[in-house]
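Engineer: Need coordinates for the below:
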Amino acid sequence: MSHLSAHQKATEYFKGLRPGPPEPSGATVAYRERDELAYALSRVPMLTPRPLRIIAAGAGFGGIALARAIHAGQVPGASLTVFEKDAGVGGTWWENRYPGCACDVPAHIYQFSWAPNPTWSAFFAPQSEIRDYFKNVVDQHNLGQYIKLSHKVVGAKWNEDRQVWQVEVVRTDGRDLVISSQGVTEGQVGESWVEECDIFVNAGGFFNNWKWPKIPGREGFQGRMLHTAYWPTDADKGIEGKVVSIIGNGSSGVQVLPAVLPHVKKIYYHIRNPTWVTPRMAEKFAGPKGTTLKYSEEQKRTWSENPEEYLAYRKAIEKNLTERFFMYMDNSTAQKQARQACLDNLREALAAKPELLELLTPDYAVGCRRPTPGIGFLEALMSDKVEIVFGSIAEFTQTGIRTDNGYHHDSETIICATGFELSIAPRFPIIGRDNVDLQAAWKNKPESYLSLAAADMPNYFTILGPASPLAHGSIPTSIEFVVRYICKFAKKMQTENISSFCPKSRAVRAYQNHALAFLSRTAWASSCSSTYKNGTKTGELRSLHPGSRHQLYHLLTNPRYEDFEWTNLCPDPDLMFAFMGNGFTVKEEEGTENDFWFIEMDEAGKQIVPCTNEFRANGNLENHSTVNGDGILESHLAVNGNRST
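Structural biologist: Below is the predicted model:
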């Protein structure tokens, strides 16, 4: 590991580009004794990128998108290492394998824009297919060279003196799934070591830190206890022909119930709070009543052979779902229409047991909790094999579950569909400037800058941090915009002699204030216990972006560099423009600056037509004007070179 500072590494690099004494006028002599780096820069053209090293934690959508950006040359000269704790890529889609696991966003927009897949089998893709998609993307785009599997990041610390991140890494034993909970070392092997980088990206995601429910007696239960986020390969032994209890009424519980129903003897389905099931919200493109549409081989072939037709289909789905953001505005017409559609669907599905309608109707706005299509869920609740148990659970017993009203039932297997630890805090310590620990700072009241940066964390980005578009539609598209934003900052570092950047504390604070003010008028602020409020009913909405995806994308497309503090590699403030180099650009020296882009006509431009007698005779110009000696605009016609007035 090198112990050079960022300034020293840059100096060595630029000196190496122009070894030996300079030619006459080949360097800025005034810089020779003032700053070795500034002098070295004065010998090379502007926009010469210096090497940067980027480290990312996590090979889900974020880490893979970053790998592709580097591979595609978006940051020339940058190197990247993506450390992934698991034995495969895909993040949450590698880890979650429970029966019925599928994406609740249409598959054809739940993908990278640069790796479209026209052969999805269904409108809502199953987990196994999404997992295979990740593997195919990495293989076919040659991104595996950037990814180190079975390597877990366990800490990161900023070195202010040397302007680098020091990232602590440890190998894991190759098991499929490595737990990322704070303090858990299961699966780690050997001693950790430190790798250094200029930019550190936490792409570990949000839905990967699973938890057992905090219910007394779990260790004493004598049957089989399963968790949807840590599904064992032999789980079917605890399900087939068994009496099963399911705890959790969120996305995973809604999916697992209809999937295991055909295999069990009986199910006790526990509902503490009802949730909105929204199949008809996807009805325009999905199957009848929002069921998942299965695509024919002919349809897949058509899209494969006609990329433009496939793109038009994807855009139509995207438009339909993106426009639903109006639904999240509290008491809006769109919110009322969504509620009525959900009620109609609920009433129709529960026709055989109308007494359940009131019990299964939420008292909060549609969208307060993540809406789920719930394919087959309501129908499963109507099965004679399903007994719905309302209310909270008091304890696990040796043989089953006791609710808070004293009701007890025996179960051979308990499935906990209780989700994840909801804190947005990093899974490992991240120590920034002045020893600020981001893990501690974000534990209770996380504050980010545009979801991707944090105060006191130089050269640091997070993907899906606080104030992310978690509920705004397709996540992969948003991640691509975040990655482009990261690349813009990396290129600015490379070519403008910058050692570090960090969002100003007041910018972070102001953004958070705006976010909380806006989100208070949305459906997300309704009284429900949700992921977005850290599992509470009344908590602050610190995990969601305060606006539409379109709004976020505009913000990310044009970075507000003024919201950041910048540190120059040359400590002398009078040398802040040393990056201008030898007065020329890289392309000029390479001889490739030959397109003369600066004289191209813009979209509003118009070619001028010569002013001839024939032109005027056709009625195209009645007169033209000049300014006389008194500065007055004077109209006249020119005939045969003479001015007539």
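
Engineer: CA only for contacts and neighbour counts going forward, please
Structural biologist: Will do.

Engineer: Okay, buried residues for the helix or strand hosting V482 please.
Structural biologist: Assigned by DSSP states H and E, V482 belongs to helix 475-495. Neighbour-count burial for helix 475-495, counted by 16 or more other C-alpha atoms under 10 Å, picks out 475-491, 493-495.

Engineer: what residues does it touch?
Structural biologist: For helix 475-495, contacts defined as C-alpha atoms under 8 Å, 6 or more residues apart in numbering pick out 46-52, 61-62, 65-66, 69, 74-76, 110-113, 199, 452, 461, 463-464, 469, 498-500, 549, 553, 556-557, 559, 579.

Engineer: Any of those residues buried? List them.
Structural biologist: 46-52, 61-62, 65-66, 69, 74-76, 110-112, 199, 452, 461, 463-464, 469, 498-500, 549, 553, 556, 579.

Engineer: out of these, which are inside helices?
Structural biologist: 61-62, 65-66, 69, 549, 553, 556 (DSSP state H).

Engineer: now those as CSV including distance to V586?
Structural biologist: Formatted as CSV, these follow (distance: C-alpha to C-alpha, whole Å):
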residue, distance to V586
F61, 34
G62, 31
A65, 28
L66, 25
A69, 22
R549, 36
Y553, 31
L556, 27
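
Engineer: so of the buried ones among the contacts of helix 475-495, which ones are in strands?
Structural biologist: 52, 199, 461, 498-500 (DSSP state E).

Engineer: and of those, the nearest to I267?
Structural biologist: Among those, F461 lies closest to I267 (C-alpha to C-alpha), at 44.3 Å.

Engineer: doesn't A455 make contact with the closest one?
Structural biologist: No: taking contacts as C-alpha atoms under 8 Å, F461 lies outside contact range of A455: 10.8 Å.

Engineer: one more, for comparison:
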Amino acid sequence: MNHLDTSNHKSDNGSPASAFTLGDFCIDEYKPIKVIVIGAGISGLLAGIRFPQKIPNVELTTYEKSAGVGGTWYNNNYPGLACDNAAHSYQYSFEEKSDWTSFYASGPEIRQNLETLVDKYRLMRYIKLQHEVVHARYDVATGHWHLRIRRPNLDTGEPEEIEDSAQVLIMAIGMLSRWKWPDIEGLHDFKGELRHSAAFEPHPKTWQEVAEPWANKNVGVIGVGSSAIQIVSALQPKVGHLTNYSRGKTWLAPPFVRQIMVKMLERDGARGGLDDLHFSSEEKERLKNDPEFAREFRCAIEAEHNQKLAKKPWIAENLIPDFPVSCRRLTPGPGYLEALCSDNVDLVSAPIKRITEKGVETVDGKHQEMDVIICATGYDTSYQLPFQIIGKDGTDINAKWKPHPTSYLSVAVDGFPNMFMSLGPNSVISTGTLVPLIEYQIGYAVQATAKLQRERLKSIEVKAEAVRDFDEYLEAYFPKTVFADNCRSWYKVGKEEGRVVGLWPGSTLHGLRALMHPRWEDFNYERADPVKNGMYWLGDGQTYNEKTLTGDRAWYLRPPFLDVPPAVTFISFRTSSGLIQEAPGKNRTAIRTSRDALCKQGVIFACRPHFIGWKLRMSRACTFKREFCIDECEPIKVIVIGAGFSGLLAGIRFPQKIPNVQLTIYEKNARVGGTWYSNNYPGVACDNASHSYQFSFEEKSDWTSFYACGSEIHQHLEEIAEKYKLMRYIKLQHEVIHAQYDAPTGRWHVRIRRPNAKTGMLEDVEDSAQVLIGAFGVLSRWKWPDIEGLHDFKGELLHSAGFKPYPKTWQEIAEPWTDKKVGVIGAGSSAIQIVAALQPKVGHISIGRDSAADGPEDMLFTQEEIERLKNDPKLARDFRSTVESDFNSVHACTIRGTPQSLQFTEILQESMKRKLMKKPWIAEHLIPSYSAICRRLTPGPGYLEALCADNADFVHSPIKKITDRGIETVSGDFQELDVIICATGYDTSYQLPFPIIGKDGVDINEKWSPHPTSYLSIAVDGFPNMFMSLGPNSAVATGTLIPLIEYQIGYAVQATAKLQRERLKSIEVKAEAVQDFDDYIEVMHHNTPLCLPRNAAPGTKSGKTTAEWLAYGPARMVTLNALLPSNLLLGSMLHGMKALIYPRWEDYNYERADPIQNRLYWLGDGQTYNEKTLSGDRAWYLHPPYLDVPPVPEA
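Structural biologist: Now for the predicted structure:
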């Protein structure tokens, strides 16, 4: 059993933290944060786009040592400079430049494109040119990076040094920033023109102008790498004679994917076919004016780039080396071999002995006189940086990176908090385009910075053991690849043998997958505030827009938060080529098609894993090893208990988000719908606006009433089950009666009671799964009130939750009561609705004592309004958004003593008095003295009017006992009744109706005595792989509940995805995280009206409540009930959603499924499944939901 130690929080400077107090800030009231980026190349410019897009209240500064932006594309100006990636792919995923002049764009064209992006996104407001960072040091006490920058003085032009500081440092300097002269004897004795390929100044002359005097000169080019190949091709027709000193052998490849140009651009032989890499005017116009075609062209290029290198033949015989293809990076080299075959070009393979004053002497004794020598000998790729970066404890990163650099996923280094890198060690890829990986590296840095700001942290630092694990992964990966063979490459710092420090250990797509979901448990943290509690960042229970009544308060209804499930939600393999496709509203049909075609259609698939031969070995690995792709997900089974809102949503989201998932939903009732199937009492309706009482991605607009009746809601849920074909997962009349976690296997074993299919007799069956989702809510066990003599009553005794949904409607049940005397005990949500519904249908109705709230008078939509909302989607969306925004604007009323709370209470009091003018004495007993939000409000349309009816009596005296004929009150009054309805709610104690046994044999009911505890209402320590929807403290006092359910299920899906993705056996919340949330609740509820004394019935002490209404007094808000101020997520709905969006994985402990100690074992064999099988989408990062298009700032 391999437990991961993720205890990683400590207080500021290790000093004792103070006791927990509530933060006086909103959960999204973000402190200012400053970020410094070093470098304005592709990485630095992307940082300039993403940080302001993703991080609120950010101050960003980008320091660039050169006089222009573009990084290596600004500094390099050598002859023939071009990219070795296809031009249409060498741009950000969200950009769609389509008028490139060549398949491999020239350096000036790339630089011009980057300058265009700077203008488009107004990046010069962040960039400081000619500002060279010369020193950086981390200050542990403040959690800031302090930088020293050299720049020209504005007045004198002389160099001067200034200082700056920031919380976060982004290294975007790349590795092609320090060029070096070759170590050749006599190099600087040469009397002719000596140049380095990296030293062709970008201004004021072009390389063509520089080379103009060489028309009749002898030019020598030393090198056979990328720059040398491009220089030879470009200079050959422009010089008198050219000699290429190869200094070794290299593989040459034809320009990648020429066939794509021929096929998609519909070229023929007359157009040049495979050999013409330039776009004609017509082709450029088509690419520019047809965005869909341009996207398809780009996707085809990128998919082809990600195929195996075995697809790249055409190796020049005279340069074919002994080492394998791709031991060093392939260069397309268009025109290079043709140049070598020209009359004015010689290829010299003999090693250079020395440089003389007049030329080059080789070891074979030959001497060639030269007028110009160009050293195309590359850069210093040792990762020894050109300036000091001093981390914790005074460690210089250059010293740390000897004899070779180490990092965590190429983006972070232990001992250097709040510092992230793009194109750090082991981040370049050998095949494919580099830009997507840069995007995900910057994206990772943005996520880490957002966490730093969101959780009010001082520092985030990768653990040394995580760096060690990545180092071990590198050591295990590269010996199995061609990169370990003897070839001189900058991948190995220019050596034939040695450690690979330049390459990512896998493909581009593998790198993207590895960076997509940060493992926050691999980091240590320090809090900025000297507070012990890890939940301090939750703040005061509000979001900023609610507190200020500004901005969007229904943001979850819009992208990027709105997540609409696909039309096709699940595809599973029957055989290697046969598929079953299931689409809503369609019959199951067998589809014989390729996986690639399905992926291009955008369907979601679940594949069986395929494991192949060789084993990935690690120094600390056990004997059990398998090869697998990073996204080759093993099967995972999930059991959901309950088919109400939460369970149905789980049925939609798990197959949508989790590949290779087996899902079973057990529902004890005969139909889906949960409480909306089980409840059939008179007038049953929702206390949320109907248009908002649906999933965010649903747009039902033809509701018949503002507060929909129960039957209409139930019908809607059945339509959802049909639309998404959820019955394939749901087993009705299957009641879970026992669940137990098995620690050795990491599985939940569940016992289910069901009717035998043949005999109808009840029988028990068993099932098991890795993940258990509790979606049964708390409105599942109703209870009789504790009233003396209740069951001595000889008339008809009913409970509001006991009106069976079938075969009769409540109207049919109540039909015989036309002349009967009916008593309703209670004045909560169900009682209010029952009284309003029954009053006109019975002879006489008596209502027991308690409090109620007012509601709007006319709740029904006219047929004209229904049709208008149904036929105008925009109007329906706007209406829903307005309703939800309004609901999300009253949370201030729950804060004790606020003007809004006092004013709201006063408004309700006056409204209720006005409606009770016919029987004003009722107001004295009905209108409460406590705050209006002390218990959940019930709209109650028609209730007060019913109380004032002639056939209604309001009994304010508490019930003493029930006799065989009626009710006797403590005041001595007696009401003779024919029917008694107890609208007295549910058992909301969270004592579950069946045992759930966690680790060490602990029953959750025992753990939850005297009150339940949880982590963010969704997880419980000691109960691994179990997540809840509507767990303890998850209801909301204001707003609608459905969005919170969506985020709770979404959290459970994220945790399950992590379990599967990282090949874990278990994920279990830490006990200290549960304690922190419990402490937060204890402090938070004292800030609300929920802890104030409420009207107490006679015989009870002030500040306590009767057993009829609250399970635990005001000290614990734990029960969920539409009637009660309880189980509240002590904050707003939007606050709860914000708390759940970004899981804090460091709050969990983990066990691995494979007996491997290395935490990065899940990275697999360096491939993704589609690359390995050459199937499916291999450019998925160009499509939603991965494509993230930033907004363009207004001029």
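
Engineer: What TM-score do the two superposed chains give?
Structural biologist: Their TM-score after superposition, calculated using TM-score structural alignment, normalised by the length of the first structure, is reported as 0.81; 563 aligned residues with a C-alpha RMSD of 3.1 Å.

Engineer: just to revisit the earlier point, tell me which two in the ones in strands among the buried ones among the contacts of helix 475-495 of the first structure are the farthest apart.
Structural biologist: Farthest apart among these by C-alpha to C-alpha are F461 and I498. That separation is 16.4 Å.

Engineer: quick one on the thing from earlier: and the helix holding V482 of the first structure, which stretch of the second structure?
Structural biologist: Alignment of helix 475-495 of the first structure against the second structure: residues 434-454, by TM-score structural alignment.

Engineer: related to what we said a few turns ago, from the ones in helices among the buried ones among the contacts of helix 475-495 of the first structure, which two are the most distant?
Structural biologist: A69 and R549 (21.1 Å).

Engineer: if I've got this straight, I415 of the first structure is in a strand?
Structural biologist: Yes: assessed with DSSP: H, G, I helix; E, B strand; the rest coil, I415 of the first structure lies in a strand.

Engineer: Quick one: map it onto the second structure.
Structural biologist: Superposed on the second structure with TM-score structural alignment, I415 of the first structure falls opposite I374.

Engineer: Show the contacting residues for S505 of the first structure.
Structural biologist: Counting by C-alpha under 8 Å, 6+ apart, S505 of the first structure makes contact with 455-456.

Engineer: Which residue of the second structure sits opposite it in the alignment?
Structural biologist: By TM-score structural alignment, S505 of the first structure lines up with A464 in the second structure.

Engineer: Over to P446 of the first structure?
Structural biologist: By TM-score structural alignment, P446 of the first structure lines up with P405.

Engineer: Would you agree its match is in contact with Y383?
Structural biologist: Yes: using C-alpha under 8 Å, P405 of the second structure is in contact with Y383, at 6.8 Å.

Engineer: Mutual contacts of these two, please.
Structural biologist: Common neighbours of P405 of the second structure and Y383, counting by C-alpha under 8 Å, 6+ apart, are P425.

Engineer: center of the first structure, which residue is that?
Structural biologist: Closest residue to the average C-alpha location of the first structure: I479 at 3.4 Å, with C-alpha atoms, centre = their mean.

Engineer: That one and L438 of the first structure, how far apart?
Structural biologist: Distance, I479 of the first structure to L438 of the first structure, using C-alpha to C-alpha, to the nearest Å: 21 Å.

Engineer: In contact with T292 of the first structure: list those residues for me.
Structural biologist: 122-124, 286, 375.

Engineer: actually D364 of the second structure, not the one I typed
Structural biologist: Listed by C-alpha under 8 Å, 6+ apart, the contact partners of D364 of the second structure are A350.

Engineer: Now check the first structure for the residue matching it.
Structural biologist: With TM-score structural alignment as the criterion, the equivalent of D364 of the second structure in the first structure is N405.

Engineer: do W145 of the second structure as well
Structural biologist: Counting by TM-score structural alignment, W145 of the second structure corresponds to W165 in the first structure.

Engineer: For the helix or strand hosting that match, buried residues please.
Structural biologist: Counting by DSSP H and E, the element that carries W165 of the first structure is strand 164-172. Of the residues in strand 164-172 of the first structure, 164-172 count as buried by neighbour count, 16+ other C-alpha under 10 Å.
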